[in-house]
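[1] structure here, sequence nowhere to be found:
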């Protein structure tokens, strides 16, 4: 623990499915407090607990752990999310990698797909492995895609993952700017995980997009 934090009040908060736990360290002693969680809106339990355990106006460091995003994924209660990707690669989420739990079993249960086919949108663009633009991303293609997405008024979040965007994020940034101007919560793979391996980069970006609106609502409520 740094010297600065030792002279400050440190409060730890952990929200769980049954209880929300608080630990307060004032530089000399540790206090613990527990309250029932409020699953429909976890922020209520956090705020109620803070009112009980926090006193005075001293500057405080808040360390917060939460399973809000994890629970949303496990329960399938995520935001309705669209995926925009390089044309011809919209099925990466389903294809995955060649490693299989049971290599020769053609009837093995497949993993749930994070985004269904009708919410995966391809767009014509291409950047090669060296970050060079092979096929430019055209403004008219972006507008056509945006018009298509806007027809489904229930879409809450968008993930964008283009080939080799970790080498050159220009195309992702271009379409991301347009989407954000329209107030779409947008997750760009070149920002979330700018690394090679398309499947891992795409799934990580999609997961971020699925839970971003939920976490934004939760943190704003605190």
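    Yep, that arrived. All of these numbers come straight from a predicted model, not from anything done at the bench. Numbering: from 1, shown residues only.

[2] from here on, just use CA atoms for contacts and neighbour counts.
    Noted.

[3] give the contact list for the closest residue in space to residue 123 that isn't next to it in sequence.
    In space, and not counting its chain neighbours, residue 123 is closest to residue 87: 4.9 Å by C-alpha to C-alpha, 6 or more residues apart in numbering. Taking C-alpha atoms under 8 Å, 6 or more residues apart in numbering as the criterion, residue 87 is in contact with 122, 123, 124, 125.

[4] wouldn't the second one be in contact with residue 139 here?
    No. Checked against C-alpha atoms under 8 Å, the pair residue 123 and residue 139 is beyond contact range at 11.1 Å.

[5] try this one side by side with the last:
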């Protein structure tokens, strides 16, 4: 049984598939037409075209020029962000990303998610992971209804210190999914 690594790049016109045999080091490249309405279809076409046995794949790497280009050109579906109360504007403040903190006239790009689509709920987790304040579920349901009415296409949930305890984020995702079961919801 061979061991192979597969790397895929989905572009706007073509999908490139790079296949490396781990034992011999041999590399093959396949190119197939992209399918913008269903990028996975182009990947599967490339898998078939390259006669890749998925049971032999030890590593799969996926990059997407389409997503990068969407970010660069700002042609993105309407996305919302739900964050911890008091942290709605962190993405706009950009503390970690300013060349000159004191230059208030410096041109900076607008955030990908406009302020009106960044909503907050009360919840708090300490830096150690202790839940200091459970998610305000009533407020969470109100936020879900607001976002449903706005017809957003995806939602990111970004709560403080969720990297150490994601319980509040997971519950927020559940509430959002109850209101919008088919909508993509990302948590950190």
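    Cool, the structure landed. Model, not experiment: these values are computed from the prediction.

[6] follow-up on the earlier one: counterpart of the residue nearest to residue 123 of the first structure in the second structure?
    Taking TM-score structural alignment, residue 87 of the first structure has residue 85 as its aligned residue in the second structure.

[7] cool, and residue 123 of the first structure?
    The equivalent of residue 123 of the first structure in the second structure is residue 121 (alignment by TM-score structural alignment).

[8] can you report how many residues neighbour its match?
    Other residues lying near residue 121 of the second structure total 23 when counted by other C-alpha atoms under 10 Å.

[9] if I look at it, how far off is residue 101 of the second structure?
    Plainly put, residue 121 of the second structure is 29 Å away from residue 101 of the second structure if you go by C-alpha to C-alpha, to the nearest Å.

[10] which residue in the second structure lines up with residue 176 of the first structure?
    Under the alignment by TM-score structural alignment, residue 176 of the first structure pairs with residue 173 in the second structure.

[11] list the residues that contact the nearest residue to its match once chain neighbours are set aside.
    Leaving aside its sequence neighbours, residue 173 of the second structure sits nearest to residue 185 (C-alpha to C-alpha, 6+ apart; 6.5 Å). By C-alpha under 8 Å, 6+ apart, the contact set of residue 185 of the second structure is 154, 155, 156, 157, 173, 176, 177.

[12] I figured the match of residue 123 of the first structure hits residue 135, correct?
    Yes. Counting by C-alpha under 8 Å, residue 121 of the second structure touches residue 135, with 7.3 Å between them.

[13] and the gap between the residue at the greatest distance from the centre of the first structure and residue 8 of the first structure?
    The centre of the first structure is farthest from one residue, residue 28, which by C-alpha atoms, centre = their mean lies 37.6 Å away. Per C-alpha to C-alpha, residue 28 of the first structure is found 10 Å from residue 8 of the first structure.

[14] and what of residue 39 of the first structure?
    Look at residue 39 of the first structure and residue 8 of the first structure: by C-alpha to C-alpha, they are 31 Å apart.

[15] likewise for residue 129 of the first structure?
    49 Å.

[16] repeat that for residue 67 of the first structure.
    The spacing between residue 67 of the first structure and residue 8 of the first structure, counted by C-alpha to C-alpha, is 26 Å.
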